[in-house]
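Chemist: Curious how this folds, go ahead:
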Amino acid sequence: MKQIIVHCRDSLTQVALLEDRVLTEFYAERPAEKQLVGSVYNGKVVNVLPGMQAAFVDIGLEKNAFLYVDDLLPAHLEKIPSVKPSISDLVRPGQELLVQVTKEPFGSKGARITTHFSLPGRWIVFMPNADYVGVSRKIGSEQERSRLKDIAEKIRKPGEGLIIRTVAENETLEALERDFNVMRSDWNNVLRRAEKSGAPVLLYREPGVLDRVVRDAFTDRVDELIIDDPVRGEVLVNRVREMSEELAGRIHIYRGREHVQVAYRVREQLDKAMKRKVWLKSGGYLVLDRTEALTVIDVNTGKFTGTDDPEATVFTTNAEAADEIARLLRLRDIGGIVLVDFIDMTSDKHRAEVAARLEEAFRKDRTKTFAVGWTKLGLMEITRKKARESLDDSMFAVCNVCGGTGKVPVERSFPNRRR
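Modeler: This next block holds a predicted model:
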C-alpha cells in the first residue's frame, strides 16, 4: 500500500510518502525556501578559469554559480569533440548566458549550473537542444519501448530531445503530445523573456514541492493522497482530474481531530529516522556520521544475539541493515559518497547477497543510487546523486555552542578558558 500524506499550514507545506505505512520520503517547503534546482536564469559570466576548465557566473544569488566545460559542450555525445576546447574559447567575462541550476548551493560552494536544459513534465522530460530520444529503462517491454520511441520521434522537431518517463507506459499519443506541447510552450516563454531581460534574472522556476510530488510520484501505484487543507485539496483534485479522473478520486481531505502526521505516524517515524543512532527491528542498530566529503554508516548487532551460528547472526543483521540504509538515504536525501561498515562476514555468498539486497532496495529510489562494491578494507561504497540540501541540513541548524562537533570542552582540560 502506498500513500502520500500532505500537511499544509500557513506558508509551510510538508509531503510524506509511505510504503506499507513505512515512511520512505519526506519533503518540506516554505515559499521563501523555494528550491533552485531546475530554475533557468539569464546569467552573466564573471570569471573564466582555463586551468580549471570552469567559469563562475552571476545568476543573482549570494554566491556565483559554477559552470564546468562539460556543461557548455553539446548535450549529444556524437557532437562532443574528441579533444575538449579551452573554456576561454567558449565563454568570456561579461557575456550573458542562459543556464539552468543542477545543484543547490552547499556551504561555501555556489550552485552548479549547465546549458543542457531539461524541463520535466508528467510523462516526458523535454530537452530543447539535445537532439535525441530516450525511453526509461524501467519500461521492460521492448514492444512498448519501441512504440513510445516512435511517438517521441513523431512529436519532436529536429534538434529537440526528450526522454519518455516510466509513468508514460501505455499512454496515448494524444496524452504525450499534450504534455510535450506544454513544456515546449514553457521553453519558448523562457526564450522570449531572455530576449527582453538583462542579466542576472530568473526566467523559469520549478513548481513547488506538492506539485512536483504529484507530477513525479502520484501514479496509479499510489492508493491514496491525503491532504489536511480543504481549499488546496479541491484545487489539487481539479488539477489532477485533467490528467486522470481515477487518480483524482484517490485524493481525500483529512478531517480527523489528530494532526494528520500523528494519525499516520509520520512524526514518530521521522523523529526516529533523523537520529544519529537508528535501531533495527532485530535489536541491531546503525550509527550515521556525516562529514564534508562523505557519510559513514556503522552497522552493529546491538541487542540481537541471534542463533548459535555467529555467521548467520551477522548476515541477518547486515541484511536487515541493508534495507534500512536504503530507506534512510532516500528519506534523509543523503547524497554523495556513502561508506557502510557492515559487520565482517566470512562467507563470500553472504557478502554478495547483502550487495544484491542493497541494489534491489535502491531500485525504489527515484534518485540515482549505486552500490559500487566492497573496498579492500571490507567497506561497502555507495554513491547517490546529490542535487539539493539533505533533510538533515534543512531541518537542523549547527549548534552555536559546539559548532557542529557534538562536543564541548571539559573545564578541567582548559582551566583558564573563558566562555
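Chemist: contacts and neighbour counts: CA atoms only from here.
Modeler: Fine.
Chemist: Helices along the protein, start to end?
Modeler: 142-155, 173-196, 209-217, 230-241, 245-248, 260-263, 266-273, 310-331, 348-362, 391-395 (DSSP state H).
Chemist: buried residues in the first one?
Modeler: What that stands for is helix 142-155. Buried residues in helix 142-155, defined by neighbour count with 16 or more other CA atoms under 10 Å: 145, 148-149, 151-152, 155.
Chemist: Residue 380: which of these is nearest?
Modeler: residue 145 (34.0 Å; CA to CA).
Chemist: gap between that closest one and residue 164?
Modeler: If you measure residue 145 against residue 164 using CA to CA, to the nearest Å, the figure is 9 Å.
Chemist: which neighbours do these two share?
Modeler: By CA atoms under 8 Å, 6 or more residues apart in numbering, residue 145 and residue 164 have these common neighbours: residue 135.
Chemist: circling back to that earlier point, out of the helices of the chain, which comes closest to residue 101?
Modeler: Closest to residue 101 of the helices of the chain, according to CA to CA: helix 173-196, at 14.4 Å.
Chemist: quick check, distance from the closest one to the centre of its chain.
Modeler: Mean-position distance between helix 173-196 and its chain equals 24 Å (CA atoms, centre = their mean, to the nearest Å).
Chemist: Identify the residue nearest the geometric centre of the protein.
Modeler: The C-alpha lying nearest the average C-alpha coordinate of the chain belongs to residue 367 (CA atoms, centre = their mean; 4.9 Å).
Chemist: Can you give me the neighbour number for residue 95?
Modeler: If you count neighbours by other CA atoms under 10 Å, residue 95 ends up with 12.
Chemist: for residue 230, that is, sorry about that
Modeler: 14.
Chemist: So it is in contact with residue 253, correct?
Modeler: Yes - applying CA atoms under 8 Å, one finds residue 230 in contact with residue 253, separated by 6.0 Å.
Chemist: sorry, back to before: would you format the helices of the chain as JSON lines with distance to residue 17 included?
Modeler: Below are these laid out as JSON lines (distance: least, CA to CA, whole Å):
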{"stretch": "helix 142-155", "distance to residue 17": "28"}
{"stretch": "helix 173-196", "distance to residue 17": "25"}
{"stretch": "helix 209-217", "distance to residue 17": "9"}
{"stretch": "helix 230-241", "distance to residue 17": "17"}
{"stretch": "helix 245-248", "distance to residue 17": "16"}
{"stretch": "helix 260-263", "distance to residue 17": "11"}
{"stretch": "helix 266-273", "distance to residue 17": "9"}
{"stretch": "helix 310-331", "distance to residue 17": "9"}
{"stretch": "helix 348-362", "distance to residue 17": "16"}
{"stretch": "helix 391-395", "distance to residue 17": "14"}
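Chemist: Let's compare: structure for the following, please.
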Amino acid sequence: MKGRTIILDHFGEVEAAALMVDGQLDDLLIDGDAPRVGTVYRAIADRPVKGQGGMFLKTPDGAAFLRQIKGLAPGQPILCQVTGFAEPGKAIPVTAKILFKSRYAIVTPDAPGLNISRRIRDEPERDRLLEIAHEAMGDAKHGLILRSSCEGADSDAISDDVEAMLALAITVLDDAETSMEVLAEGDGPHILAWRDWVAKAEVVTDEGGFGDHAVLDAIDMLLTPQVNLAAGASMFVEPTRALVAVDVNTGADASLAAGIKANMSCARALPRALRLRGLGGQITLDLAPMPKKDRRSFETALRQAFRGDEVETTLVGWTPLGHYELQRKRARAPLLEVLP
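Modeler: Alright, predicted model coming up:
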C-alpha cells in the first residue's frame, strides 16, 4: 500500500503508535514503565562523582545522573529533564538545560532569542513566522525555535502551540517549591506521533488498527535479529550488555562486488533497524569483506542514511580490526523491554 499511514492504537494495555510508509513499518513508539523522555523533575542533588564529572540526583522515579558538578551542593534542589532511557541498574540520564517541545515550537529557557528552523529557506515564509513568534512570545524572557513543521502551517495553530509551550515553561520554571517532585510528564506515543511525524499521512485511530494494518506482523519480525537486505544479503542486529553488534553477510552472492553491495545495503537499512528496535549506545559493524578503497563510499552512504534519522548518532570510524563504530543516543527504550 502506497503512502504514509499513522496508526494510533494500543499494544496490549500499553499506548503505542506506528508509522507505515508504502506498506513497510518505518517507525514505532510503545510506552513503557521507565520515565518518559522530556519529563521535568525538581530533583535533589545527592552526591558528586568527580571521576565522571557529574552528580547523582534524587527524583520521585529513582536515582538520576546529571553531567554537572559546578554550582551544585548535596541537598540542593535543581530542575532537570529526562534525556534518554537508562540501562537496567543505571541512573536516569538528565540535563539541566530544559526544553519545552511541541509540534511547531520549542521554548528554550537557557537560550533567549527568536529563531526559525534553517530548513525553512523561503524568505517571505521566514518573515511570516517571525511575526507570529514576536506576537506569541510578547515580552517573555525565554527563547523560541519554530520548527521546520511550521512551513506552510496555519498561523493560528502555530501561535496556539507557542502560547501553550510558553505557559508550560512559565508554570514549571516559576515554581517556588523546593521538595522533590515531577513537574511535567514527558509525551506518550500518541502525542509524540502528532509532534514528530508531521509529513502528510492518513491517521487511523480505530481500535485494532495494528492488526488491520499489519503492524503486529512487522513487530513479530523485529523480535528476530535478522534483517534481509538486497540481493540476498542480510545483517544480524544483536544487542549485548556492552554494545550492539551488527554482522553483515553477503548470502549466496559470490561476485567480486558482493561485499560492497551488502555493506551499502546495510548502510541504507541500519537507521531503520536501530530505530524500530529502540537500540542505542555503542554500535559495532562487522561488515562484509570489501577493499579499503570502497570505505569512503560506504561512509558517505552511512552518513546520508543517518542524516534523515532524528536520533542523534555519531559516526566514530574504523577500528584496527576493520570494524566500523557508531555512538547512538539512547533516546528510546529497547523494544524487547517495552513489549508487554
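Chemist: thinking again about what came up before, verify the stated contact: the residue nearest to the centre of the first structure with residue 388.
Modeler: No - checked against CA under 8 Å, the pair residue 367 of the first structure and residue 388 is beyond contact range at 11.3 Å.
Chemist: Burial-wise, tell me which of the helices of the first structure comes out on top.
Modeler: Mean neighbour count (mean count of other CA atoms under 10 Å) peaks for helix 310-331 among the helices of the first structure, with a mean of 21.
Chemist: just how off-centre is that helix within its chain?
Modeler: In terms of CA atoms, centre = their mean, the centre of helix 310-331 of the first structure is set 22 Å apart from its chain centre.
Chemist: List the contacts of whatever residue of the second structure lines up with residue 383 of the first structure.
Modeler: Residue 383 of the first structure maps onto residue 327 in the second structure, with residues paired by TM-score structural alignment. By CA under 8 Å, 6+ apart, the contact set of residue 327 of the second structure is 280-283, 313-316.
Chemist: which of these show up in the first structure as well?
Modeler: Compared against the first structure with both residues aligned by TM-score structural alignment, their matches' CA atoms under 8 Å, the contacts of residue 327 of the second structure retain 280-283, 313-316.
Chemist: Please list only the buried members of these.
Modeler: Buried by 16+ other CA under 10 Å: 280-283, 313, out of these.
Chemist: Redo those as CSV? Include distance to residue 87 of the second structure.
Modeler: Shown next, in CSV, are these (distance: CA to CA, whole Å):
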residue, distance to residue 87 of the second structure
280, 10
281, 10
282, 13
283, 15
313, 18
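Chemist: Which of those fall within strands?
Modeler: For those, membership in strands holds for 281-283, 313, with DSSP state E as the criterion.
Chemist: Could you count how many residues lie near residue 396 of the first structure?
Modeler: Other residues within reach of residue 396 of the first structure, judged by other CA under 10 Å, total 9.
Chemist: The residue nearest to the centre of the first structure maps to what in the second structure?
Modeler: By TM-score structural alignment, residue 367 of the first structure lines up with residue 311 in the second structure.
Chemist: re earlier: TSV for the buried residues of helix 142-155 of the first structure, including distance to residue 266 of the first structure?
Modeler: Converted to TSV, the buried residues of helix 142-155 of the first structure look like this (distance: CA to CA, whole Å):
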residue	distance to residue 266 of the first structure
145	37
148	38
149	40
151	41
152	40
155	42
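Chemist: just the residues you listed now: which is nearest residue 196 of the first structure?
Modeler: Distances from residue 196 of the first structure to those, taken as CA to CA, are shortest for residue 155 (28.8 Å).
Chemist: I'd guessed that closest one sits against residue 175; true?
Modeler: No - using CA under 8 Å, residue 155 of the first structure makes no contact with residue 175, being 11.3 Å away.
Chemist: need the contact list for residue 66 of the second structure.
Modeler: Here residue 66 of the second structure is in contact with 54-57, 93-96 (CA under 8 Å, 6+ apart).
Chemist: which of these line up with contacts in the first structure?
Modeler: Shared with the first structure, among the contacts of residue 66 of the second structure: 54-57, 93-95 (both residues aligned by TM-score structural alignment, their matches' CA under 8 Å).
Chemist: out of these, which are inside strands?
Modeler: Per DSSP E, these map to strands at 54-57, 93-95.
Chemist: Just the buried ones among those residues, please.
Modeler: By neighbour count, with 16+ other CA under 10 Å, these hold 54-57, 93-95 as buried.
Chemist: would you turn those residues into JSON lines with distance to residue 8 of the second structure?
Modeler: As requested, those are arranged in JSON lines below (distance: CA to CA, whole Å):
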{"residue": "54", "distance to residue 8 of the second structure": "39"}
{"residue": "55", "distance to residue 8 of the second structure": "38"}
{"residue": "56", "distance to residue 8 of the second structure": "36"}
{"residue": "57", "distance to residue 8 of the second structure": "35"}
{"residue": "93", "distance to residue 8 of the second structure": "28"}
{"residue": "94", "distance to residue 8 of the second structure": "28"}
{"residue": "95", "distance to residue 8 of the second structure": "30"}
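Chemist: Going by distance to residue 82 of the second structure, which of those wins?
Modeler: Closest approach to residue 82 of the second structure among those (CA to CA): residue 94, at 4.4 Å.
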